[in-house]
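[1] Sequence and predicted structure, then a few things I'm wondering about:
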Amino acid sequence: MSFFISDAVASAGAPAQGSPYSLIIMLVVFGLIFYFMILRPQQKRAKEHKKLMDSISKGDEVLTTGGLIGRVTKVAIPALSLLR
């Protein structure tokens, strides 16, 4: 048994060489997993949110994220005005 790192490294065999394509394949697989688990659902939610916001009109009753219920009095592009 060797207690010195230099002796332990010197006695070890040569490291195994993998295929250079294995790294590329692994990165592509992780990229696809990231796309289908993170980006795609986020794009879908954004599309549904935009569709919902486009369908709101004056007089609609809405429930905000904060829990307030209100009636839409004015529809503007970046925001909505609510009246209690």
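    Structure received.

[2] For the rest of this, base every contact and every neighbour count on C-alpha atoms.
    Fine.

[3] the helices in this protein, which residues?
    According to DSSP state H, the chain carries its helices in the segments 5-11, 20-34, 40-55.

[4] With Val72 as the reference, name the closest of those.
    helix 40-55 (11.8 Å; CA to CA).

[5] for the closest one, which positions count as buried?
    Within helix 40-55, no residue qualifies as buried by neighbour count (16 or more other CA atoms under 10 Å).

[6] then this one, side by side with the first:
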Amino acid sequence: MLRIICVTVLLCAGGLVWAQDNGSSEKLTLSDCFIGDETAGVSVAAQCGRLTVPEDRRNPDGRSIELNVAVVNSDVETPKQDA
């Protein structure tokens, strides 16, 4: 259960960072993957990829880092409206 909570928190935090416009024109290519620990039965299907971004957004020509990105779709048949 703790793993599910940790994965959920990390995915939500990643979504907050993703929502900020960094002005980058780089495209993100996603492929099928699983997040979690399949051997422990705590795993979820996702779309994963890597995105290269500036280490310091104030210095876009400086060093860059690669971020692992995961998109997890909801399995709810009728999702609630966004607030």
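    Received the coordinates, thanks. As the structure is a computational prediction, the values presented were derived from the model and not from experiment.

[7] Mind checking the TM-score on these two?
    Put the two chains on top of each other and the TM-score (TM-score structural alignment, normalised by the length of the second structure) is 0.30; 32 aligned residues with a CA RMSD of 3.3 Å.

[8] what would the helices of the first structure look like in JSON lines with distance to Leu82 of the first structure?
    Below are the helices of the first structure laid out as JSON lines (distance: least, CA to CA, whole Å):
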{"stretch": "helix 5-11", "distance to Leu82 of the first structure": "71"}
{"stretch": "helix 20-34", "distance to Leu82 of the first structure": "38"}
{"stretch": "helix 40-55", "distance to Leu82 of the first structure": "14"}
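
[9] Of all these, which one is nearest Ser81 of the first structure?
    Closest among these, once you apply CA to CA, is helix 40-55, at 12.8 Å.

[10] Remind me what the longest strand seen in the first structure packs against, helices and strands.
    Using DSSP state E to assign secondary structure, the strand with the most residues in the first structure is strand 69-75. Helices and strands touching strand 69-75 of the first structure, as assessed by 3 or more CA pairs under 8 Å, 6 or more residues apart in numbering; DSSP states H and E, comprise strand 61-63, strand 80-83.

[11] Nearest to Val9 of the first structure, out of the ones you listed?
    Relative to Val9 of the first structure, the nearest member of these by CA to CA is strand 61-63, separated by 65.9 Å.

[12] mind listing what's buried in the closest one?
    Glu61.

[13] and the angle for the longest strand of the first structure with helix 40-55?
    If you take axes from the mean of the first three to the mean of the last three CA atoms, to 10 degrees, strand 69-75 of the first structure sits at 70 degrees to helix 40-55.

[14] Asp54 of the first structure versus Phe34 of the first structure, what's the distance?
    Phe34 of the first structure sits 29 Å away from Asp54 of the first structure, going by CA to CA, to the nearest Å.
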